[in-house]
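# I'll drop the sequence and a predicted model, then ask my questions.
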Amino acid sequence: MSEKALRLIPDFDLTARNTLALAAQSRLGYVLEDTAQLPALVAEAGRLGLPLRILGGGSNVVLSRNYEGITAIIATRGRSVLAETRDHVLIGAAAGETWTEFVAWTVRNGFGGLENLAGIPGTVGAAPVQNIGAYGAEIADVFHNLTAFDRETGEIIIFSADECAFAYRDSIFKHRPGRYVVLTLRLALPRPWQPNLRFAGLSELASLPDLTPAMVMDRVVAIRASKLPDWRVTPNAGSFFQNPIVSVQEADAVSALVPEAPRFVQADGRIKLSAGWLIEQSGLKGFALGKAGTSERHALVVVNRGGAAAEDIGAIAAHIKARVFERFGVQLHEEPVFC
């Protein structure tokens, strides 16, 4: 298939297609609205001898200034109720659906289970890749299966939860980057609904009569708005570093320096530390380094202060990691992918 038939866009501007608003351009671009076009797109990239990069909402990436390849934006649409049983409501959505709109749709239809994940930027297809989580919930909690296109074999594969190998902000898709393209996601939302109010700021809702998923979602959105800058106003990629999970000995070393350091015991006995707390205690909340910085509202959020590119984000990320390691001996790892 020819470049013209696929309508590849030359000098594809991506500045408005990433939540960090980084100055970025791809040699060629394509907006994929029909997954049936994906095999032809992969073949065309091979014919042209160019790498093919797949993006969704651009919410968890640090895009290079110039990409010498093809960038495809997943823009497929569709969401529906697939089945209803006594115990679950099975819902499905195309990968290009906006995650926040998808969550709001489930709540409007009276389905609970995703309300704690409201307000997270990005697309449905990116959610299982990162195993997105917030306010005591993860996508793995309600995951049923997904379909993905295998770029190596050209096959459509259905992945179960076990096959996705979900872990904290992790999945098989992060360990095989670029191989699989998520096409559709199916979630099993529980019946009867039980609110997840374990997270601070949500527990007081337990005393409210006739609590609904919409009430929980509204509180989650309000909490996020009070703590995190809106990427549409202050460009950012959300939480930039994973909360480090360390040994008891490493956690004790942090507590020896600052006794009130927050720590959360994991199922395997290791300790999860707060990356945001470590960064703030290292004196980097509201810190600026050239065109990039950390948010004055939340130290974990790296922001574009105006006109930043990938190298600016890389510079501040390296500075933060070095400062935290120097102060606490803890190694931080970025959540967004540099590509």
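Structure's in. What do you need?
# when you work out contacts or count neighbours from here on, use the C-alpha atoms and nothing else.
Noted.
# how far off centre is stretch 218-229?
Relative to the chain's own centre, stretch 218-229 is displaced by 17 Å; criterion: C-alpha atoms, centre = their mean, to the nearest Å.
# swap that for stretch 35-49, sorry
That offset, for stretch 35-49, works out to 26 Å (C-alpha atoms, centre = their mean).
# could you do stretch 128-141 as well?
With C-alpha atoms, centre = their mean as the basis, the mean position of stretch 128-141 lies at 9 Å from the chain mean.
# over to stretch 57-65?
The answer for stretch 57-65 is 11 Å, by C-alpha atoms, centre = their mean.
# which residue ranges form the strands in the stretch 201-339 of the chain?
Using DSSP state E, counting those that start in this stretch, the strands of the stretch 201-339 of the chain run over 236-239, 245-246, 263-265, 271-273, 288-289, 292-294, 301-304, 337-338.
# included below, for side-by-side comparison, is a second structure:
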Amino acid sequence: MTCSQTSLKSLNTFGLSVSAERIVYARNTETLIESWKAHQEKPWLLMGGGSNMLFLDDFEGTVVVNQLKGISIEQTSEEWLIHCAAGENWHEFVKFTVKEGMAGLENLALIPGTVGSAPIQNIGAYGVELKDVCAYVDILDLNQNQMLRVTNKECLFGYRESIFKHQYRQGYVITAVGFRLAKEWQPTLSYGPLKVAEASLTTPQSIFDKVCEIRRSKLPDPAQIGNAGSFFKNPIIPTRDAEAIKRHYPNAPFYPQCDNLVKIAAGWLIDQAGLKGYVANHAGVHPQQALVLINLGGAQPKDLVNMAKHVRDTVYNKFEIWLEPEVRFIGPMGEVNAVEALS
């Protein structure tokens, strides 16, 4: 269905007043293919919930909103096997699985966006990543009109990384995600606030509720303050660099990785750089969670770009660590390299 409205303001959680030449709401694969074939002469952009995008300007082509719906469930004696359409809301899907007694996704509660966006970023929170529960991803090859199933291994999942940012980025649409949840539940409580409250978190529902409580206390509601959640990735640095920081900041939040690498919290770096609550030209750093950049109302795309550049430069000047955006930057002709846009 093509929409006569061309404003993207309600479709991006930053709430930026940008527009597209055309907006199509795709509730089936036929609409996806028809739109792709009909509008090849101009840029074509697929959207889910618009919660991980920063539009740099008006989009000079067609924006297609993925609204594929449906959930089906099978089970074995050991596992729940769930097939979920890409247009389903991620948090509502997690809430549904917990309510139905299918544990494993509770740590990923209240992450904005759709199910189809989850594999692209390999979303993660509180010690669990999408790769830990994903069985497969179904994609539609728009040029060949052919469905493909990509296994977990073939997804090449990494930290906020997957094959869907590369080989399957252009001309492909994620239509569904398959999940494999073990019936023998093992809670993941090793991360931050969950570890502190470990004694009281004895069920998937209690973990779900706790994660929602934590996220609501830290992260602004996009309906109230425009934002796209975590703006920057947590940097992964050599252990020797982490040890140098640790000498000056003994309580710095580090998380050991493999191969003598350490992940450090980007929000902590921004906070230590004195930027929490910083505001300029209607854009700012959230006063409770420094990892979140916000539109205070009336910000233009350039204002958020300038804010992100200021944060990135300031953190580098203090720690010699370059932050890399997690948010996708969308220019008039399509996605652009976010790091290059801030350099």
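Noted; the coordinates are in hand. As the structure is a prediction and not an experimental result, all values here were calculated from the model.
# thinking again about what came up before, out of the strands of the stretch 201-339 of structure 1, nearest to G201 of structure 1?
G201 of structure 1 lies closest, by C-alpha to C-alpha, to one member of those: strand 263-265, at 17.3 Å.
# show me what the closest one is packed against.
Secondary-structure packing of strand 263-265 of structure 1 (3 or more C-alpha pairs under 8 Å, 6 or more residues apart in numbering; DSSP states H and E): strand 271-273.
# residues in structure 2 aligned with the strand it packs on?
Using TM-score structural alignment, strand 271-273 of structure 1 lines up with residues 262-264 of structure 2.
# and that stretch, how far from structure 1 on average?
Superposing on structure 1 and averaging over aligned pairs (mean C-alpha distance after the TM-score superposition for structure 1), stretch 262-264 of structure 2 comes out at 0.7 Å.
# identify the residues contacting that stretch?
Applying C-alpha atoms under 8 Å, 6 or more residues apart in numbering, the contact partners of stretch 262-264 of structure 2 are 234-239, 242, 252-257.
# any idea how many residues pack against A244 of structure 2?
A244 of structure 2 has 11 neighbours, counted by other C-alpha atoms under 10 Å.
# start to end distance for stretch 275-289 of structure 1?
Using C-alpha to C-alpha, to the nearest Å, the end-to-end distance of stretch 275-289 of structure 1 comes to 19 Å.
# can you tell me what G158 of structure 2 aligns to in structure 1?
In structure 1, G158 of structure 2 lands on A167 (TM-score structural alignment).
# which residue is the nearest non-sequential neighbour of that match?
Nearest non-adjacent residue to A167 of structure 1, counting by C-alpha to C-alpha, 6 or more residues apart in numbering: N131, 7.3 Å away.
# which residues of structure 2 does the helix or strand where V31 of structure 1 lies align to?
Using DSSP states H and E, V31 of structure 1 sits within strand 25-32. Per TM-score structural alignment, the counterpart of strand 25-32 of structure 1 in structure 2 is residues 19-26.
# mind checking how far that stretch is from the chain centre?
For stretch 19-26 of structure 2, the distance to the chain centre is 22 Å (C-alpha atoms, centre = their mean).
# can you tell me what sits against it?
Here stretch 19-26 of structure 2 has contacts from 1-9, 32, 35, 58-68, using C-alpha under 8 Å, 6+ apart.
# which ones among those residues lie within helices?
If you go by DSSP state H, the contacts of stretch 19-26 of structure 2 have 32, 35 in helices.
# just the buried members of the contacts of stretch 19-26 of structure 2?
If you count burial by 16 or more other C-alpha atoms under 10 Å, the buried members of the contacts of stretch 19-26 of structure 2 come out as 6-8, 32, 35, 58-68.
# can you give me the helices in the stretch 1-150 of structure 2?
With DSSP state H, counting those that start in this stretch as the criterion, the stretch 1-150 of structure 2 has helices at 29-38, 90-99, 118-121.
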